[in-house]
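A.B. asks: Please find the sequence and the predicted model below.
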Amino acid sequence: MALFLVGTLILGGCTASRDTANSASPDVAQASTADSAFRNLPRLEGEAIVELVVKGSPIRILVNGVDAPITAGNFVDLVNRGVYNGLSFHRVVRDPQPFVVQGGDPQSQDPNVPINQLGTGSFIDPATGQPRYIPLEIQPTEAEQPIYSQTFETAGISTAPKLRHTRGAVAMARSNVPDSASSQFYIALADLNFLDGSYAVFGYVTEGMNVVDQIQPGDRIDTARVISGLNNLKSES
């Protein structure tokens, strides 16, 4: 069951041809490497609250930039740009047991794109005309910095991450390439501990989980906006 569900999630992420950025251990050296390799990506230095409205009902997400600064910064930046407005949830898995609702494919902005063709789209940065990808970023419980571009398994880490896949966790979907997440995200419908250390959680639903439980394939995000914490979003050059 776990392998099937993980495979479903991987296939739902964006497709990309990306090389692993580095394979360093989670220490100061890796933090320095990550800072230089990803310095052009937005970061969230603190927390933010994002509100998604789906079928007229709000879903509030506490976005954690303390433990996932790049992943959280990417999400808040896309929300602030209006990228998620009108996008649909193209994958909803509840059977044989609750799993995830997944959305954020920019291709879903076009209602003529069939839902079964969604799941491969990425955010195209208007400044470069190219897809913007972010590194896999997961912070171990006892570490001072996240590790980048590798899962806990490949990094040889046996501890749990700080941000875990509990019910209501919000995380980035990706392909089997670690640094392939872009705009697609998912919300956990149950505790999914077997995903810990493999996918980057960056926040949690704090209000409106009852709305998430009712989402069906094809339902759209009416609006997405940053309620608070936008001042914590930083862009580096």
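C.D. replies: Good, I have the coordinates.
A.B. asks: can we go C-alpha only for contacts and neighbour counts from here?
C.D. replies: Will do.
A.B. asks: Now for residue 205: which residues touch it?
C.D. replies: 59-62, 168-170 (CA atoms under 8 Å, 6 or more residues apart in numbering).
A.B. asks: Can you add distance to residue 211 and give these back as a markdown table?
C.D. replies: Formatted as a markdown table, those follow (distance: CA to CA, whole Å):
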| residue | distance to residue 211 |
| --- | --- |
| 59 | 7 |
| 60 | 10 |
| 61 | 12 |
| 62 | 16 |
| 168 | 11 |
| 169 | 14 |
| 170 | 14 |
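A.B. asks: now, which of those lie within strands?
C.D. replies: Applying DSSP state E to those, the entries found in strands are 59-62, 169-170.
A.B. asks: Check it against this one:
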Amino acid sequence: MRSLLLSGIFAALAAPAWAMGLSITVDGEAQGTILIDLFEDVAPQHVERITALANEGAYDGVVFHRVIDGFMAQTGDVEFGRLGGDMRRAGTGASDLPNLPAEFSDRTFDRGIVGMARAADPDSANSQFFIMFAPGPFLDGQYTIVGEVTEGMDVVDAIKRGTGGNGAVTGQPDVMETVAVVE
């Protein structure tokens, strides 16, 4: 009995401290829910930022402003990326919080991987993130990987593609209606 009890305790200690994810409800050309498993062990500061912003409701109503067919869909501009805002500025904003230092890992940018968008400085990620349509190993070690889509890649695949410069979405973009943290 004692060894059974001890093995149960050791099993509990070996399990991850918590498993977090995001549930993103998308509306527009794409409609449905995307579930993302967040990698707290790979990028703890970035996961903390994303979950804090999601819990505040900062991502609700934010559009997919840059979508490149065969590459990725980018969203998360909580400053200028709100539906109904001036979409010419979408993709240039961030949260009120300071930028984050890079948390590079040995994971690879495969289909469904979620990475943090940034400017030229590797330590400039803030609130924006992108979801890969296809593998992009040229991003490995250059951008922080924060999670992976576990359900809803059909929704990701249906996101309206950009036709403007650098993948900018013209007309009515798809939007993250709600973003919730799930455990």
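C.D. replies: Yes, it's here. Every value quoted in this text rests on a predicted model; they were computed, and no experiment measured them.
A.B. asks: And the TM-score between them?
C.D. replies: After superposition, the two chains reach a TM-score of 0.79 (TM-score structural alignment, normalised by the length of structure 2), with 152 aligned residues with a CA RMSD of 1.3 Å.
A.B. asks: rewinding a little: same list (the ones in strands among the contacts of residue 205 of structure 1) but as TSV, adding neighbour count and distance to residue 176 of structure 1.
C.D. replies: Shown next, in TSV, are those (neighbours: other CA atoms under 10 Å; distance: CA to CA, whole Å):
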residue	neighbour count	distance to residue 176 of structure 1
59	19	29
60	20	29
61	24	26
62	22	27
169	25	20
170	27	19
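A.B. asks: Looking at the residues you listed, spot the one nearest residue 74 of structure 1.
C.D. replies: For these, the minimum distance to residue 74 of structure 1 (CA to CA) is 13.1 Å, reached by residue 170.
A.B. asks: That closest one matches what in structure 2?
C.D. replies: Here residue 170 of structure 1 is matched to residue 114 in structure 2, going by TM-score structural alignment.
A.B. asks: Can you tell me how far that match is from residue 43 of structure 2?
C.D. replies: 11 Å (CA to CA, to the nearest Å).
A.B. asks: so what's in contact with those two at the same time?
C.D. replies: Here residue 114 of structure 2 and residue 43 share the contacting residues 145-146, scored by CA under 8 Å, 6+ apart.
A.B. asks: So what does residue 86 of structure 1 match up with in structure 2?
C.D. replies: Here residue 86 of structure 1 is matched to residue 61 in structure 2, going by TM-score structural alignment.
A.B. asks: Looks like that match contacts residue 85 (just checking).
C.D. replies: No - Residue 61 of structure 2 is beyond contact range of residue 85, at 10.3 Å (criterion: CA atoms under 8 Å).
A.B. asks: which of these two has more neighbours?
C.D. replies: residue 61 (22 against 13; other CA atoms under 10 Å).
A.B. asks: and the nearest residue to that one once chain neighbours are set aside, what helix or strand is that in?
C.D. replies: Distance criterion CA to CA, 6 or more residues apart in numbering; nearest residue to residue 61 of structure 2, sequence neighbours excluded, is residue 177 at 4.9 Å. Residue 177 of structure 2 belongs to strand 175-182 when assigned by DSSP states H and E.
A.B. asks: Against which helices or strands is that strand packed?
C.D. replies: If you count contacts as 3 or more CA pairs under 8 Å, 6 or more residues apart in numbering; DSSP states H and E, strand 175-182 of structure 2 packs onto strand 21-27, helix 44-56, strand 62-63.
A.B. asks: Recalculate using a threshold of 10 Å.
C.D. replies: Using 3 or more CA pairs under 10 Å, 6 or more residues apart in numbering; DSSP states H and E, the elements in contact with strand 175-182 of structure 2 are strand 21-27, strand 32-38, helix 44-56, strand 62-63.
A.B. asks: tell me the angle the longest one makes with strand 175-182.
C.D. replies: What that stands for is helix 44-56 of structure 2. Orientation check (axes from the mean of the first three to the mean of the last three CA atoms, to 10 degrees): helix 44-56 of structure 2 against strand 175-182 gives 110 degrees.
A.B. asks: what do we get in structure 2 for residue 61 of structure 1?
C.D. replies: Looks like residue 61 of structure 1 aligns to residue 36 there (TM-score structural alignment).
A.B. asks: do you know how far the closest residue to its match other than its chain neighbours is from residue 23 of structure 2?
C.D. replies: Nearest in space to residue 36 of structure 2, with sequence neighbours left out and distances taken as CA to CA, 6+ apart, is residue 149 at 4.3 Å. Remark: distance between residue 149 of structure 2 and residue 23 of structure 2 (CA to CA) = 10 Å.
A.B. asks: repeat for residue 48 of structure 2
C.D. replies: Counting by CA to CA - residue 48 of structure 2 and residue 23 of structure 2 are separated by 15 Å.
A.B. asks: More neighbours: the two, which one.
C.D. replies: residue 23 (21 against 13).
A.B. asks: any idea how far residue 24 of structure 2 is from the nearest residue to that one once chain neighbours are set aside?
C.D. replies: Excluding the flanking residues, the one nearest residue 23 of structure 2 by CA to CA, 6+ apart is residue 35, at 4.7 Å. According to CA to CA, residue 35 of structure 2 stands 6 Å off from residue 24 of structure 2.
A.B. asks: Find residues that contact each of these two.
C.D. replies: 152, 179-181 (CA atoms under 10 Å, 6 or more residues apart in numbering).
A.B. asks: Closest one of those to residue 131 of structure 2?
C.D. replies: Nearest to residue 131 of structure 2 among those is residue 152, at 11.5 Å by CA to CA.
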